[in-house]
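Enquirer: Sequence plus predicted model, see below.
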Amino acid sequence: MVKRLNIIAPDNLGDLPQAALAIKTAEELLGKNQQFMPELSVSLIFRDEQSDGNFEISQQGKDLSITGNDEGLRCGLYTLLGKLGFHWFNPAEDIIGPNRLFAGDLSSLTGRHQPDFAYRGLHICAGKHHYDDLVGRWMSFNRMNRKLTHLPEDDVIGTRLKELGLRPDTTVHAYDLLIPDEKYFATHPEFFSLVGGKRIKQNDGGQLCLSNQQMRAAFAEELLAKIRSKPHLGVFGFCPNDGYGHCECEQCLALDSAEDKKKDQINKRLADFVQDICARVAQAAPGVMLGHYSYSNFSNFLDYLPEPPKNLLISCTMFHCYSHSVFAADCPVNPEYAQRLQKILAKIDRVYIYDYYAYNWSRLPAPYWQAIIDDFKHYKQLGVEGWMSECSGADHPMWQTQWCNYYLAAKMLWNSKRDLAPFLTQLCAARYPEQSGKDAAAMKKYFSALQKSVLRKDVCLDKKPAVFKDFFTPAIQAEAAAALEAAGHSPLVEAERAIFEFQRQNYAEREKYISPKAIQSSALDGKAQPIYLVDRSSQLPNLANDTQVWVDVKAGKILFRMLMHEQQIDKLKINSKSPYAGDSIELFLDDGNNPDLCYHYIFAPDASMVASECEGTRWNWAWQHQGKVEAKRHEQAWELLVEIPLSDINASQDFGFTIIRNRYTEGSQVYGTPAGGAYFKPQDYIRCSASPS
């Protein structure tokens, strides 16, 4: 094949891992598509400068040059490939190339290019090290440059991330990484949370004693040691561990505001701690940025920072409605998020958004596109530094419906001046490039129908189970189906038909698997209870790997038998030290006296267990109980026999419960009853009454 387009690498390519990988990727793509390329010589010219992907393109006849630093050369080369007809919409798919000779004009690329947002990333919730190479390569191709990374993970995947141009940001749950139980608990138990009158390890659900000055000094030294050993990291995070278990000692409680105490929050104590740690690091390591969440029960800790530290970067988490922009004043859900973001930006110079596009929604229709466009335009106007969202690995079904949201976000991070109609036109023309244009036109009608479904003031796509049927109405289904019927039969069109049929089937079937609000106990060797553990988004069970439950009450004890069918029993993930981190069952029981109290048990397939007493954000993992569990393993199932005294939960004969199964044999899956699991909401639990003797 004649080589029509040639790439000339810079002389120092060995020092440019991003450019080297981008050239390798480009050569592989061009090798299959030279017949469609213009006659062009592309020179990559290195320029030593600080930037987050800036580059410059110039052209004279058949000679084109891209000038920039390592990241700039990567982003510039991938920008050129996009112009030439190469698109990577979904990490679960191959890159799509052109199907005809390029006849466009490259002069529109000439000039200086600079992304609208310096920070462009994802948090990959997959694999052993929060990493999936297909997603990482997709991010790199689509000109992203950050990845949320735990400190130890950098030792494992750091080299690969350098090649991809994904700079690690360690703004993660980090207390247990900086003050590890193994190093400090035996000699300094006072560094750890006092919960229920007992100092508890972080592995047992605790946090740190933030008022302890010795702990603060050790924390700062550990953080500084990480900074000295990993100068290449973009941001060093120091956020609380995920969950609660916060310290109840007098000194920590004295740091809480009256509002914190009223709402079970820790904003003021955390602000005091953050201010101190930032000051210590600023003095010892000037110029180093520290990252912290605005999240959960410390979302408003910045309200209590008298002088916001200059070395503090904030990750602002957003659990918002996706029908409307975060800044839509008439949305009943979103204004509080917009107000919090604007309040943070008034105090902190460097802020990025932490979003949850796919969380609790998986394969359901996700037409967030207009809201995404509106959001990014506002983010740019407000001076937000960037954006990231959680996502799963490329093999996860979430990409079947979420790919367009993440692809659009990547595009908006580079250029936020886009509008929806031309975006969908260009996307459909590139993704469904049938010669007559019939597929592209039909698919644009399909996507437009889905988008129309949520452009209503009376619908908030806040991912509550019931909202699916509110917007995916029979009328919208009929309109979308007609558009799909008019499209052809390319593999990508057929894939869209398959996911649409799943969604229509889900609409029709989800009521079949609603668990009863109340049951009566029965013998453990009799018929299983008519309850279903379902996926929170689809509200459907995994019938091939279903969970059966028996409940009985005898001799003052609650008895559960749970049989977890598992076709891949050899892949069970068992973590005895932290049962929640592997295949496990979570059982919640309400308290017989206090409607705000519940009890949380976690059981692993090897019969290891942990339990806590929970009230609001107070999780007492030091709670003393008399619960017992036995585990059995079968050829294609694992089984638990649980025994809990009624007196442990202050119950007489009746009680409420919810059950959640965490399944790791096929990625990460969660099923629960009722409606995906009620967790810490006793008012939503299934009621169980003891059968008359």
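Expert: Received the coordinates, thanks.
Enquirer: C-alpha only now, for contacts and for neighbours.
Expert: Fine.
Enquirer: so Lys347, which of the three states?
Expert: coil (DSSP: H, G, I helix; E, B strand; the rest coil).
Enquirer: And for it, the neighbour number?
Expert: When counting by other CA atoms under 10 Å, one arrives at 17 neighbours for Lys347.
Enquirer: quick one, what contacts it?
Expert: Shown in contact with Lys347 (CA atoms under 8 Å, 6 or more residues apart in numbering): 302, 308.
Enquirer: what about it, distance to His292?
Expert: Applying CA to CA, to the nearest Å, the value for Lys347 to His292 is 14 Å.
Enquirer: Next: Glu28.
Expert: In terms of CA to CA, Glu28 sits 40 Å off from His292.
Enquirer: more neighbours, those two?
Expert: A side-by-side neighbour count of Glu28 and His292, using other CA under 10 Å, places His292 first with 23 against 11.
Enquirer: Find the helix or strand that the more buried one is a member of.
Expert: According to DSSP states H and E, His292 maps onto strand 290-294.
Enquirer: for whichever helix or strand comes after that strand, packing partners?
Expert: Tracing the chain past strand 290-294, the next element assigned as helix or strand by DSSP H and E is strand 312-317. Judged by 3 or more CA pairs under 8 Å, 6 or more residues apart in numbering; DSSP states H and E, the packing partners of strand 312-317 are strand 290-294, strand 350-355.
Enquirer: okay, pairing it with this:
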Amino acid sequence: MHMADLASSIDFEKLGSDGFVIRTAGSRLVIAGGALRGTLYGVYTFLEDYLGCRWFSSKVSRIPKRSRISLGDIDIEQVPVLEYREPFFFCAFDGDWAARNKSNGNFPELETRHGGKTEYTSLFVHTFDHFIPVKEHFDAHPEYFSEVGGERISEKTQLCLTNPEVLELMIKRVKEYLGQHPETRILSVSQNDWYNPCQCANCRAVDEYEESYSGSLIRFVNQVAEAIESEYPEAAIDTLAYQYTRKPPKYVRPRHNVIVRRRNPRGSTGRATCAPLSGSCCRFPRLCWRPLPCSTE
């Protein structure tokens, strides 16, 4: 096959930013991929799968020596199922190791030569208080925050997710942030890192209907995502299935531009436990348009 014919047979749109093909064409080896990282990932995959290279850590690699390389026919195509991939431990933050192992998340030190990364910018998770700070709003608007035991609370509080003024303010703040950081592709709108979900009559009615506190959360995040879509079509809103929101809602479904990040809590020993992934939390992938990353707290 002529090289021009081979190139025309590759569906680069399907490959996206990270997909690639590895093919032999007569005596030629062709590795081609998406504009950002695809070709780089194709090269590393070839080195792994056909030449036996391994990158166990940022300091430990195995690079076999061969006097001769012989290849048979190759025709493979890979497109990642997960658009965001990020092993969360210190060694994995090394940019070279991350690129070699096809990690494209926010925390690795990935540079332009690695094809960049999927940007969260400075906001990762637990962002309710960033966008609507309790210190800034509670005195004038206690109704913006959680009602617990019949009272609005300011200590370790969440947002009242059925309050239309809270929604309006969140949309405004999210749009302001995206306007200041247009490179952002995933922006977290997620609960603070403690409990105390709002139990006002409206929030309670939604969560009882959905049979989970995630009901009011997903409804709220869906409305934020819908409000930004026309102006920021490349951005997705990310939220958490974490602590009291790990159980999926019964009826509402995340929009196509909403990502639910499952957070896997630690056990009492401080070691990560996979138990929640065998419970209700693992049902979230069946409800979502977009694949779900999972991280360990």
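Expert: That came through, no problem. Computed from a predicted structure; not experimentally measured.
Enquirer: hmm, back to that, figure out which of the helices and strands packed on strand 312-317 of structure 1 is closest to Gly76 of structure 1.
Expert: Nearest to Gly76 of structure 1, of all those, is strand 350-355, at 23.8 Å by CA to CA.
Enquirer: mean distance, the closest one to its aligned residues in structure 2?
Expert: Compared with structure 2 after fitting, strand 350-355 of structure 1 deviates on average by 2.6 Å (mean CA distance after the TM-score superposition for structure 1).
Enquirer: What segments of structure 2 are strands?
Expert: Under the criterion DSSP state E, structure 2 contains strands at 20-25, 28-33, 54-55, 61-62, 75-78, 147-148, 151-152, 186-188, 236-241, 258-264, 294-296.
Enquirer: The fifth one vs structure 1 - mean distance after superposition?
Expert: Right, the one you point to is strand 75-78 of structure 2. Average distance, strand 75-78 of structure 2 versus aligned residues of structure 1 after superposition (mean CA distance after the TM-score superposition for structure 1): 2.7 Å.
Enquirer: Please name every helix or strand in contact with that strand.
Expert: Packing partners of strand 75-78 of structure 2 (3+ CA pairs under 8 Å, 6+ apart): strand 20-25.
Enquirer: once aligned to structure 1, how far is the strand it packs on on average?
Expert: Between strand 20-25 of structure 2 and the aligned residues of structure 1, the post-superposition mean distance stands at 4.3 Å (mean CA distance after the TM-score superposition for structure 1).
Enquirer: what residues does that strand touch?
Expert: Applying CA under 8 Å, 6+ apart, the external contacts of strand 20-25 of structure 2 come out as 1-3, 6, 10, 29-34, 38-39, 41-42, 46, 73-79.
Enquirer: Filter these down to the buried ones and hand me the ChimeraX line.
Expert: Those of the contacts of strand 20-25 of structure 2 that count as buried under 16 or more other CA atoms under 10 Å are selected in ChimeraX with:
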select :30,31,32,33,34,38,39,41,42,77,78,79
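Enquirer: returning to what we had before: for Met318 of structure 1, find the nearest of the helices and strands packed on strand 312-317 of structure 1.
Expert: Comparing these by CA to CA, strand 350-355 comes nearest, at 5.2 Å.
Enquirer: any idea which helix or strand comes after the closest one?
Expert: The helix or strand immediately downstream of strand 350-355 of structure 1 is helix 369-382, counting by DSSP H and E.
Enquirer: okay, that following helix sits on what stretch of structure 2?
Expert: With TM-score structural alignment applied, helix 369-382 of structure 1 matches no range in structure 2.
Enquirer: so what secondary structure elements neighbour that helix?
Expert: If contacts are counted by 3+ CA pairs under 8 Å, 6+ apart, helix 369-382 of structure 1 sits against helix 399-414, helix 420-431.
Enquirer: Serialize these to TSV and add fields for mean neighbour count and distance to Ala126 of structure 1.
Expert: Output for these, formatted as TSV (neighbours: other CA atoms under 10 Å; distance: least, CA to CA, whole Å):
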stretch	mean neighbour count	distance to Ala126 of structure 1
helix 399-414	21	13
helix 420-431	17	27
